[in-house]
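Peer 1: quick check, what structure comes out for this input:
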Amino acid sequence: MTELAAHRRTHPLPSRPIRIAAAQARAEAGDIETNAATVAAMVRDAAQAGARLVVFAEKFLSGYEPDLIQADPLRCAVQPGDPRLDPVADACRETGTVAVVGAAFHDQGDLYVSALVIDANGELVTRYDKQHLFRSEREIYRQGEAGCTLQLDGWRLGLGICYDSGFPEHARAAALDGCHAYVVGALFSVGNGYHESRTWFPARALDNTCYAVLANHIGTTGGWRTCGASAIWGPDGRPLAEAGTDQAGLITADLDPQVLRAIRDSEPMLRDVHGASTGARTCCELA
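Peer 2: Below is the predicted model:
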């Protein structure tokens, strides 16, 4: 049996659909308490909309804000055991919703660009650290060493953060690990950033016949004028939902295993991959 066939046998398609939400809002610069309250409110909104998981933009808890974070990481980055996450944990536990929240994370003297995963019990169960740092980030943050796959209700979800999505091998590693969706919090700006997002995400979806989910910022953060337009694409690369450019709110889409099966049957690229490797990855099964 080939490596890819073995992955397929080990990680079959889910048995039922799952609804995922992408959230976009305006982050307050360096104000983790205020931004955590926004996340908690939007987790509750996502639960009311029937979403099982909601993803937020890159470093949303502090805003993008590299200068603030570098100057005062104890105030502007999340720490292990940080009580400022309690409102988010409460919202996840009370609604049974999983949240993937972008944060600068300060751990043992190092800073990371991270996606924090808070499960339906309100526990911070894992974090993914960005593997492909943008040029302005490399002097501040430490590069992540492994990909991350979440397991939720039979769905395997590969995490990414912004610039990761520009590298085809990043989403391909998730797909080879059996992922059915590629889930990304990001900062894309107006102009070229919007163009990149509308090029990369449909390509990552179609290349790997997987769903792709993008949560972006609105407003200005860290000196970047962002373009909003959080979106979800189907495994054929076609858009399923798209937010406005400057309005706070949620978009949702139902990820359907029957659609996934049909598109993978008609588009065989993933089946025909040879000689690829998943690389180092962690896997976290969620409540």
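Peer 1: when you work out contacts or count neighbours from here on, use the C-alpha atoms and nothing else.
Peer 2: Will do.
Peer 1: for the residue nearest the centre of the chain, give its distance to D265.
Peer 2: Nearest to the mean C-alpha position of the chain, counting by Cα atoms, centre = their mean, stands V184 at 2.9 Å. Distance, V184 to D265, by Cα to Cα, to the nearest Å: 25 Å.
Peer 1: please apply the same query to G244.
Peer 2: 33 Å.
Peer 1: if we can go back for a sec, so the residue nearest to the centre of the chain sits against L157, correct?
Peer 2: No. If you go by Cα atoms under 8 Å, V184 and L157 don't touch, sitting 10.0 Å apart.
Peer 1: also this sequence, please, to line up against the first:
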Amino acid sequence: MKLAALQLRATDDRTETIGRAADLIDAAADQGTRILLLPELFAVPFVQPEPDLDYFRYAEGLDGPSNRMAAERSKRHRMTVVSSIFEAGQVPGVYHNTACTYVDGELKSVYRKSHLPFSNGFPEKFYFQPGGTEPDVVQTGETGVGTIICYERHFPELSRVVALRGGSVLCVPVASASAPMREVFQLELRAHAVFNGLFVICANRVGTEGTKEYFGLSAVYGPDGDVLAQAADDRDDVAVAEVDLDLVDRSRRRRPFLRDRRPELYGRVTRMEPET
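Peer 2: The predicted model follows:
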């Protein structure tokens, strides 16, 4: 089957940005893509270093224009599309950074980013309320897909949850522009793939937004940490990789990290107060 990471430059014109994203989904579908990932909050500019009350104008409901396009293209092409939106919650004044997984046009999962930064020019805690659930794994009919969002790639516990819940594909929508992070960006994603025996799809933005220069590097990684496909580094693009899902089982037999876990020794990881 084929997996795809869609890389996109967002502008203030949400309708125009969504249109370009739709065209790229069509192009990926023409290549036989079965699972496609969009970047974090793909249809609108991302947050700037200083909190901005005007930014809330970009919020939309789960049935807003960004997800309507993702659902329509998912149904049209009979594929799985993982969308990402600035969600206006049902409670007034509550907002989330939300990933939605559509399978053949049907909404199968709503995952709200649970780990939010307020550092390196990303004051997300000002805008978003954190989610309170672990990542879902959606069965697409071909494989299991789980999603974590951007900053959460720094927390290996979350991708391990996806693996333990039976996921074979980990989706990581990101908005990554930090120069220090670029140095370890692909190292982290390759590590998630190897530690868990997963395919990893990472979709980033590209281009200049305010003070930020998004560096792209959208790619698909194999369970051995190989870069199977990577988008162009300076423009909208879609990276499509043909994969063999049997590699997941083979890698987990060859590197049986899930088998050899010792959860009874890891209590310190989840305790709020460390023991002395």
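Peer 1: any idea what the TM-score comes out to?
Peer 2: TM-score for the superposed chains, counting by TM-score structural alignment, normalised by the length of the second structure: 0.85, backed by 257 aligned residues with a Cα RMSD of 2.1 Å.
Peer 1: neighbour-wise, which of G244 and D265 of the first structure wins?
Peer 2: G244 (16 against 12; other Cα atoms under 10 Å).
Peer 1: aligned to that one, what sits in the second structure?
Peer 2: Matched across to the second structure, G244 of the first structure falls on A232, judged by TM-score structural alignment.
Peer 1: and if you look at G234 of the first structure?
Peer 2: So, by TM-score structural alignment, G234 of the first structure is matched to G222.
Peer 1: list the contacts of the closest residue to its match other than its chain neighbours.
Peer 2: Distances taken as Cα to Cα, 6 or more residues apart in numbering put F199 closest to G222 of the second structure, at 4.8 Å, once the chain neighbours are dropped. Applying Cα atoms under 8 Å, 6 or more residues apart in numbering, we find F199 of the second structure in contact with S168, V169, L170, A193, V220, Y221, G222, P223, V248.
Peer 1: helix, strand or coil for the fifth one?
Peer 2: Put simply, V220 of the second structure is strand when judged by DSSP: H, G, I helix; E, B strand; the rest coil.
Peer 1: burial count for it?
Peer 2: 31.
Peer 1: for it, which residues are in contact?
Peer 2: Per Cα under 8 Å, 6+ apart, neighbours of V220 of the second structure: 3-5, 199-202, 227-230, 239-241.
Peer 1: if you set the cut-off to 10 Å instead, what comes out?
Peer 2: 2-5, 169-171, 189-190, 199-203, 226-231, 239-243 (Cα atoms under 10 Å, 6 or more residues apart in numbering).
Peer 1: number of nearby residues for the closest residue to it other than its chain neighbours?
Peer 2: Nearest-residue entry for V220 of the second structure: I201, 4.6 Å, with adjacent residues in sequence omitted and distances by Cα to Cα, 6+ apart. Residues near I201 of the second structure, counting by other Cα under 10 Å, number 31.
Peer 1: can you tell me how far the aligned residue in the first structure for I201 of the second structure sits from Y128 of the first structure?
Peer 2: In the first structure, the residue matched to I201 of the second structure (TM-score structural alignment) is V213. Per Cα to Cα, V213 of the first structure is found 16 Å from Y128 of the first structure.
Peer 1: now swap in P73 of the first structure and tell me
Peer 2: Distance, P73 of the first structure to Y128 of the first structure, by Cα to Cα: 18 Å.
Peer 1: between these two, which is the more surrounded one?
Peer 2: Y128 (25 against 21).
Peer 1: so that one: helix, strand or coil?
Peer 2: Under three-state DSSP, Y128 of the first structure comes out as strand.
Peer 1: counterpart of it in the second structure?
Peer 2: Under TM-score structural alignment, Y128 of the first structure pairs with Y111 in the second structure.
Peer 1: now that match. Nearest residue, chain neighbours left out?
Peer 2: Using Cα to Cα, 6+ apart, the nearest residue to Y111 of the second structure is A99, at 5.2 Å.
Peer 1: element containing the residue mapped onto the one you found from the first structure?
Peer 2: Taking TM-score structural alignment, the alignment pairs A99 of the second structure with A115 from the first structure. Using DSSP states H and E, A115 of the first structure sits within strand 110-118.
Peer 1: try Q48 of the second structure
Peer 2: Counting by DSSP H and E, Q48 of the second structure is found in no helix or strand.
Peer 1: returning to what we had before: hang on, the residue nearest to V220 of the second structure in a helix?
Peer 2: No. Counting by three-state DSSP, I201 of the second structure is not found in a helix; it is strand.
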